[in-house]
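J.: I need the structure of the sequence given here:
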Amino acid sequence: MKHWMIAAAVSAALFGCSAVKSELDSAAPAAVTLVETVEHQAGQANIPYKKYRLANGLTVILHQDNSDPLVHVDVTYHVGSAREFAGRSGFAHLFEHMMFQGSQNVADEQHFKVITEAGGTLNGTTNTDRTNYFETVPSNQLEKMLWLESDRMGFFLPALTSEKFEVQRETVKNERAQRIDNRPYGRLNERFSQALYPAGHPYSWPVIGWPEDLERATLADVKHFFQRWYGPNNATLTIGGDFDEAQTLAWVEKYFGEIPAGPEVKADEKVPVTLDKTRYISMEDKVHLPLIYMGYPTVYAGHKDEAALDLLANIIGGGKTSLFYKNMVEQGVAVQAAVSHPCQELACQFTLYALANPAQGGELAKLEEKIAQSVAEFESRGVTDEDLQKVKVQFEADTIYGMQSVKGKVSTLAANQTFYGNPDQVTNDLARYASVTKEDVMRVFNTYIKDKPMVVMSVVPEGQTQLVAKPDNFIAPSPQVAEHAVDVEIDAEQIVSSFDRSVMPKAGDAPVVKVPKLWRSKLENGIEVVGTKSDETPTVELVVYLDGGHRLEPVEQSGLAYLTAAMLNESTTKRNSVELANALEMLGSSIHFSANASQSSVQLSSLTANLPQTLSILEEQLFSPAFNEQDFNRVKQQHLQFLQQRSSDANYLARTEYGKLLYGDNVHFGIGASGSIESVSKLTLDDVRAFYQLQYRAGNAKVVAVSDLTQQQVTSKLGALASWQGEATELAPVNPIKTAKTGAIYLYDKPDAPQSVISIGRLALPFDATGEYFKADLMNYPLGGAFNSRINLNLREDKGYTYGARSYFYGVAEVGTFTAGASVRADVTGDAVKEFIAEINQFKAQGMTDKELSFMRSSISQGHALEYETPYQKAGFLRRIQRYQLADDYTAEQQRIIESVTKQELNALADKWLNIDDMVILVVGDKATVKQQLEQLGYPVKMLN
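T.: As a prediction, this is how the structure comes out:
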């Protein structure tokens, strides 16, 4: 089912109006006007807030949440790629990067440094219609965040230089290479949009921009774009979390109030998109699975028909209960198929896609016929009462789950204000979605889908054009080239600040971190349960972990644990997989079995009110799997096709080859938990049944629970798990580990790859929470563990080689590794490897500086305030304690180590673990481009394929 762009409807019984107050709030400074107050209403899934406006047009939204000592700050500018001009694309996304590069009173790279040192996280995102910048920090850091955000809003241009512009232009080009050019199906969306939207339409070019446009852009272009769109009157500042309202408003007025408004911003016209005929386009790509992607233009976000179109998409192709799944995936002609109705501010698309199963020919013409048959079946089938009820329950669940974090609530408020002028849009959506009728769904089907022209795109493996649905009958016009006469810049008023903005505000007193209070219990059969109570949402997160997973299967049967878990998501002896999926959707619940390197697990998410029914379904899936031949053949075939498909992904190839180099290919840890095509091909249904008997025993199991229920309430509902039987299965010891010879560069050839994936590393330490592994992680932090680490600043910010570079220690109970890596431009692969080696060698020889030690201590210590906010985070914390038998207060010991560990001790660890001569060096890239570069480094280059 679609994850709604904004929180949507709950069942009709929860309807009610929010209380809106218009009177001036005494907490607001004189220059800040209160617009409205929306309070939470019992039984309604709305988000309480207060909305203010400054004289310069800045909208300010405050949401109080005192459950954790943190704040989330979001500044959303109502500008995305849709407000660019044809021929000058990519500017909004470029600014997402540029505005992290310092401003008049914030030094280069200081934005990341300040927030990371404060223990916070930060990022920015751009889409077609808005750009947002956000950070989550301990609550004592709020004033500092407002200083940072206001300085880049009002004082960005004085610090903008040609050098910064050129570096970020390279970074964006690297991002495009990594996310689009070097990824299977990466160019699908931009090619499709060119065919769906007319030339010059603001959605006809990609958000990241055309490379040619970025190359032609000038510094004057960039300045003009900023002056036009980044004023306070085109922005919304949203703050959520634990803060003092009066103090926060005073800070907002101080830092933002004197920034002058920018040019007037008017809403863009929403012109309906129409097609004259069905347009067929195709593309060859480095893929294994042929893909058909179809789309109809429909309405726009917030349109009266949007909700009915969403429901229509769900019925036709929204998961296991849909017609698409029944007609294509179940029958094995497609390994994946779905329908959705993504909406943007100016336009929506009704999209249908299917990934063909090459084992059944892979012809996309046959899939197009199947899609047409499914649409026709919907027309004759119509809409059922169950369809309507299911979507309302799903909306309720999605809305509540979306409120589990301050960030989720703040993002919702900010988006609703930006696009609708109403942070409380949730209330409107309650009525809008719940009022959809069967007649509405059929009406929108007839209006926008039935017999209407569409775009049909085929993506086929290179050299297999015979698989396309139909020959191309449409050629998209070439992107327009803008004339680059010098723009007349908008006069920007020079701000004379009323205070010294160059002085960074000091943080307040450090907040008290609220570590979850644990409870422990044992079921009658001895299964350990660790839990904590979380009152923020009426939800339950329950995870059953079983020791084993990939470690429990024979090496030659790698992928068996993965396949067995996949089969447990299928039919039981009582119901088939579609019936089970329908039952869960009607409850707003999910149950998912999975397996990884060292464990199998089942994750259950449920609204508290529906927990008994959800647990009943879990009992059925866990204890009564059907393990029928039809499900097995389909699941196995899907997995084999995805393994084949992943072999065209450079990052997957790098992970796979790197594991073999470190551990060898006869050791569990040298082979991925998903297995190989060779190993999975040999697996049988009897193998699955046998592994189920070994793995899914009570003796292997432990349980983690996070909910708004008490310990007694939770354990009293686990009766089915309490009757589970079976002794623990003994795990074989880890085999002797053989690593590849060091002193060489291993090259895996991926022809024509625009980027190379570099992995440099060695076997290192198994996980421990307070010993050498933990201290080694602290040591690595300034080398490659933070955004402003040495490695990332060198390769990304200084050299422009990559979108991001890092290093890290990773360990489980038995083994561990140290890895440094990045995806880099193919033409600088050799130079990038050289820089990695230089950084590692220098850090080994000289260690960290006093400033880096201080930065690490501050960043990691204060970051603890952010670690336990959501039920998912709490569950991870509990599982770590449970799995490694840690003390409940082990984080206090970690904090003691952070504060007391010496630079000499950490530098000794650098000297011990960062010897480049002990490391393997792997490059996955285009041999023709990179081999000679690598040979110039003085290492022998050994080919792996």
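J.: going by C-alpha atoms from here, please, whenever you check contacts or count neighbours.
T.: Fine.
J.: and the one helix or strand T427 maps to, what does it pack onto?
T.: Secondary structure assignment for T427, by DSSP states H and E: helix 425-434. On a contact count with 3 or more CA pairs under 8 Å, 6 or more residues apart in numbering; DSSP states H and E, helix 425-434 meets helix 306-317.
J.: chain center to stretch 151-163, what's the gap?
T.: Centroid separation for stretch 151-163 versus its chain: 29 Å, with CA atoms, centre = their mean, to the nearest Å.
J.: I meant stretch 363-383, not that one.
T.: 32 Å.
J.: apart from its chain neighbours, what residue comes closest to C343?
T.: Leaving out its chain neighbours, the residue that sits closest to C343 by CA to CA, 6 or more residues apart in numbering is A301, at 5.2 Å.
J.: who touches that neighbour in this structure?
T.: C343, Q344, E345, L346, A347, C348 (CA atoms under 8 Å, 6 or more residues apart in numbering).
J.: how close does the second one sit to T817?
T.: Spelled out, it's Q344. 43 Å (CA to CA, to the nearest Å).
J.: for the fourth one, same thing?
T.: Distance of L346 to T817, computed by CA to CA: 48 Å.
J.: go on, G319?
T.: Going from G319 to T817 by CA to CA gives 38 Å.
J.: which one of those two is surrounded by more residues?
T.: G319 (22 against 18; other CA atoms under 10 Å).
J.: surely that one meets M1?
T.: Yes: counting by CA atoms under 8 Å, G319 does reach M1; the two are 6.4 Å apart.
J.: Proceed likewise with the subsequent sequence, for comparison:
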Amino acid sequence: MKAWKISLVAAALLSGCDVPSKSQNTEQQIAAQEIAGFKILDQVNAEPGKTAIPYKKFKLDNGLTVILHQDDSDPLVHVDVTYHVGSGREDIGKSGFAHFFEHMMFQGSENVADEEHFKIITEAGGTLNGTTNTDRTNYFETVPANQLEKMLWLESDRMGYLLDAVTQEKFEVQRETVKNERGQRVDNRPYGRLNERVSAALYPEGHPYSWPVIGYMEDLNRVNVNDLKAFFLRWYGPNNATITIGGDIDEAKTLELVNKYFGTIPKGPEVKMPEKAPVTLDADRYISMEDNVHLPLLYMSYPTVHIRHEDEAPMDILAEILGGGKTSLLYKNLVKNQFAVQASVSHPCSELACTLNMFALPNPAAGKSLADLEKIIRDSMTEFETRGVLDDDLLKVKANMEASFIFGLQSVSGKVSQLASNEIFTGNPNYIEKDIARYANVTKADVMRVYKEYIKGKHAVIMSVVPKGKLDTIAHEDTYVTPERTIPELKNATADDLNVRVAKSNFDRSTMPTAGANKPVDVPEMWQVTTTNGLSVLGAQSIETPTTSMLIKIPAGHFYESKEQAGLSNLLASMFAESTTQRSAEDMSKELRKLGSNVYISENNNYINVNVNALSKNLDKTLALVNEKLMNPAFDEAEFARVKNNVLQQFNNAKKDAGYLASTAYAQILFGDSIAGVPSDGNEATVANITLADVKAFYVKHIKPKGSQLIVVSDLPQASINKSLVAFADWKGEAPKLELNLPAVELDKGTVYLVNKDNAAQSAIRIGKRGLTQDITGEFYKASLMNFALGGAFNSRINLNLREDKGYTYGARSRFWGDKNTGGYTASAEVRADATDKSIAEFVKEISTYQASGITPEELNFMRLAINQGDALKYETPRAKLGFLAQILEHDLAPTFVDTRNEIVAGISQKEINELAKKYLIINDMIMVVVGDAKTLKPKLEAMDLKVVDYSI
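T.: All right, here's what the predicted structure looks like:
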């Protein structure tokens, strides 16, 4: 199901809650109210005991919709500008324009210099991004509250003053960046082209969803910069946009600023709501594709309705019943009995159409073909007809909706995103009320009705993705061939064809607004106890939402294993998600979902981590189930066999991924024959050695409270949390201390280790060495500050060179990494295959130049501003607070370490940073790992006078 949409419906499920809406104010009352000279068109107020997102809605004369949400709980603001244009509003033969403009909007405007947009927001202490889908494009930033005016200046400049800054050179560079993004996310990723192929078969030619959001590269190759400008002029007017601002704002002042910066931008052409475009199929369409994958995949996609159709809600619940986790039919019929290593069902919805999607990856050990899996899936749907809809099916979904909605209120960005999305697609930011009603009112009969109307006896696109050379294993011979695209005769636009709108301001836009002083940011107040069984507890209260987030860190991670049995802690973490001695895994999943709780158990180098998220009213029941998982795992032989087999299959699948190959080879070379040289989930050889008896023995030895840590952030006071922790009172014992030996490895420095990936569209590069272990206020931290200008920010030297200047990659970076036991320095990127040698040369040049010449005064100031002004974002959500507290407990810190770090940032000198660069960035001390097509790359790398060693994992 779609988490963002589930969240809309839960408010009605809160005990005794009604959601306020504009119905609480008469139209006359709203019309009589105004702020800063603007009438309030719509308003929702917060009321005690009621769950809603308060807001006020306005409209400027040029059609720009303005939504304000006041929330002074943290000294920050979130700004979202959403344009009602996505790939669905592109023309045939001109795909990818909406996504392309997401890139171009960050490339500077008339009063913002090239590459300055990211820099300005980063040094303001903020974060930013933009996203594109089929139906909308949005741009957003979260910054300290004193930076609001600067954000409005930036957003308005690219809305009204962009086109003169869109040059042919920028167009060509970003076209290469988009190609690299496609290469990384689509062409070089296993199953990466699946959605593209399915959409082309599902929707008729010319349907807005028949091409991928990222577009076809041949379309971008044939157009010019004026075609792109024409697209902007058609869709990026203020009358097709909504700006939503939330956080610690003064509403009147904010509205005045919005009017100042956006009010004089002229309207664009009229924009109407798009017509819904569902499709029906007259027969099943079987299609297939060879791919560089280990496991074949079966995918079935049924066309259904459109977003917010009355049948969307029951379709979502149907998807949950069929394939939504361990209580679903596909899990029972495919995964639990080990016919498949993975199977799932979802019902993604977009503005114009929705689909019910099913997929499964067969387990090779079971001997089931894709045709067998298709039959089991179809039989499972028939079984659903007999089984029907159970009471628990509705209870689980509605409980999860409640929890999802409440957890979505934890950040101002989450609230702003909901308001913006509802406004863009419905014209009503408070569409929550209608969503609540349509989900809360779903009945068993509704679910059965939509199954019969949209799925039973209906047709689907059924795709087989098989390893190369194995087309004989597809589920069914192809019955459908996607027609060649019919591209109309396209005439490239010229400058004379553009109907340019000229915006005029009554102030000097060339001067960037200055920010006042940062509002003070309070470190969360903490309390600390040690339980009678030795569990170290650190907590903080956060009263914004009635939720509790908890992290239990048990010292039993990867470094506690022998290298011969690497992956032991990963298997144990997986077994915690299986049955207990009291109930089956399915029953456990059902009970947690009925509480709206989420428990996720994983491992890393040092810990097994138990993550718990619960509504506070259900905390005690949730912790009782967590305790049951930890204290009474069933360690069932059949479940272990399935878990172990799935892990082994994942290894083979991962070897088709360039990033996995690069990271695995890099660790092996740096750490040699030690536990750190093996992935934390092990490898085929080590996991094959592990028995269920080994897992049990590891559990008995390591899963102890004394030595473990529990971090909690809750709206409940300490006394209530202490009472709830009684759930773990019977947990006894002390965890053994870590005994770790990581001997130095004699590296063949300056060597390129080349890992082959046949016909790879991109190459994965890792350059680096072992180094400092993590500290909080020492040299490791200072080295990270040193690296910020080199590779630690979007505007770093490495990224600007390889991405923005050369167009070799979608992103390049460098960092110091580590924990208490290991550490190092790594520069990395996924680059165009044909630019691998050039990319390595640029990496070497940037690192060597920085090592020799150091940081500039401008870069030093940029680093100081970016890091010290970002405090407002560090503690906003319970999750952020949880991470902050975990760091304190992990390193036995006083809360004043924050002040110490700020003093380091403010006081570190250019000389000290340059000395750190000279010490830690000696390129000849580093090794390189490259994953790509060896037969093509090896001669090029050898031509660079590099020593190249063929390497395999």
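J.: can you pull the TM-score for these?
T.: Remark: TM-score between the superposed chains equals 0.98 [TM-score structural alignment, normalised by the length of the first structure]; 943 aligned residues with a CA RMSD of 1.2 Å.
J.: give me the aligned partner of the residue nearest to C343 of the first structure over in the second structure.
T.: Superposed on the second structure with TM-score structural alignment, A301 of the first structure falls opposite I307.
J.: next: Y185 of the first structure.
T.: Alignment note (TM-score structural alignment): Y185 of the first structure maps to Y191 of the second structure.
J.: quick one: contacts for its match?
T.: Contacts for Y191 of the second structure (CA under 8 Å, 6+ apart) come out as D291, V293, V465.
J.: quick one on the thing from earlier: what span of the second structure is the helix holding T427 of the first structure aligned with?
T.: Counting by TM-score structural alignment, helix 425-434 of the first structure corresponds to 431-440 in the second structure.
J.: same check on stretch 550-562 of the first structure?
T.: The aligned range for stretch 550-562 of the first structure is 558-570, by TM-score structural alignment.
J.: so how far is the matching stretch from its chain's centroid?
T.: Chain-centre distance of stretch 558-570 of the second structure: 28 Å, with CA atoms, centre = their mean.
J.: so how far does it reach from one end to the other?
T.: End-to-end distance for stretch 558-570 of the second structure, by CA to CA: 8 Å.
J.: contacts for it, please.
T.: For stretch 558-570 of the second structure, contacts defined as CA under 8 Å, 6+ apart pick out 556-557, 602-608, 674-676, 678-683, 686-687, 689-690, 694-695, 698, 738-740.
J.: now list the buried members of those.
T.: Among those, those scoring as buried are 556-557, 602-608, 674-676, 678-683, 686-687, 690, 695, 698 (criterion: 16 or more other CA atoms under 10 Å).
J.: on that earlier part again, and the contacts of Y191 of the second structure, which is closest to I35 of the second structure?
T.: V465 (57.3 Å; CA to CA).
J.: how near is the spatially most central residue of the first structure to A701 of the first structure?
T.: The centroid of the first structure falls nearest to T125 when counting by CA atoms, centre = their mean (11.5 Å). Applying CA to CA, the value for T125 of the first structure to A701 of the first structure is 40 Å.
J.: do E396 of the first structure as well
T.: Distance, E396 of the first structure to A701 of the first structure, by CA to CA: 32 Å.
J.: the stretch 151-300 of the second structure: helices as residue ranges?
T.: Remark: helices assigned in the stretch 151-300 of the second structure by DSSP state H, counting those that start in this stretch are 168-182, 194-202, 217-222, 225-235, 251-262.
J.: the first structure: matching residues for the longest one?
T.: Put plainly, it is helix 168-182 of the second structure. Following TM-score structural alignment, the aligned partner range for helix 168-182 of the second structure in the first structure is 162-176.
J.: mean deviation of that stretch from the second structure?
T.: Its aligned residues in the second structure lie a mean 0.3 Å from stretch 162-176 of the first structure after superposition (mean CA distance after the TM-score superposition for the first structure).
J.: could you list the buried residues of that stretch?
T.: With burial defined by 16+ other CA under 10 Å, the residues of stretch 162-176 of the first structure counted as buried are K164, F165, V167, Q168, R169, E170, T171, V172, K173, N174, E175, R176.
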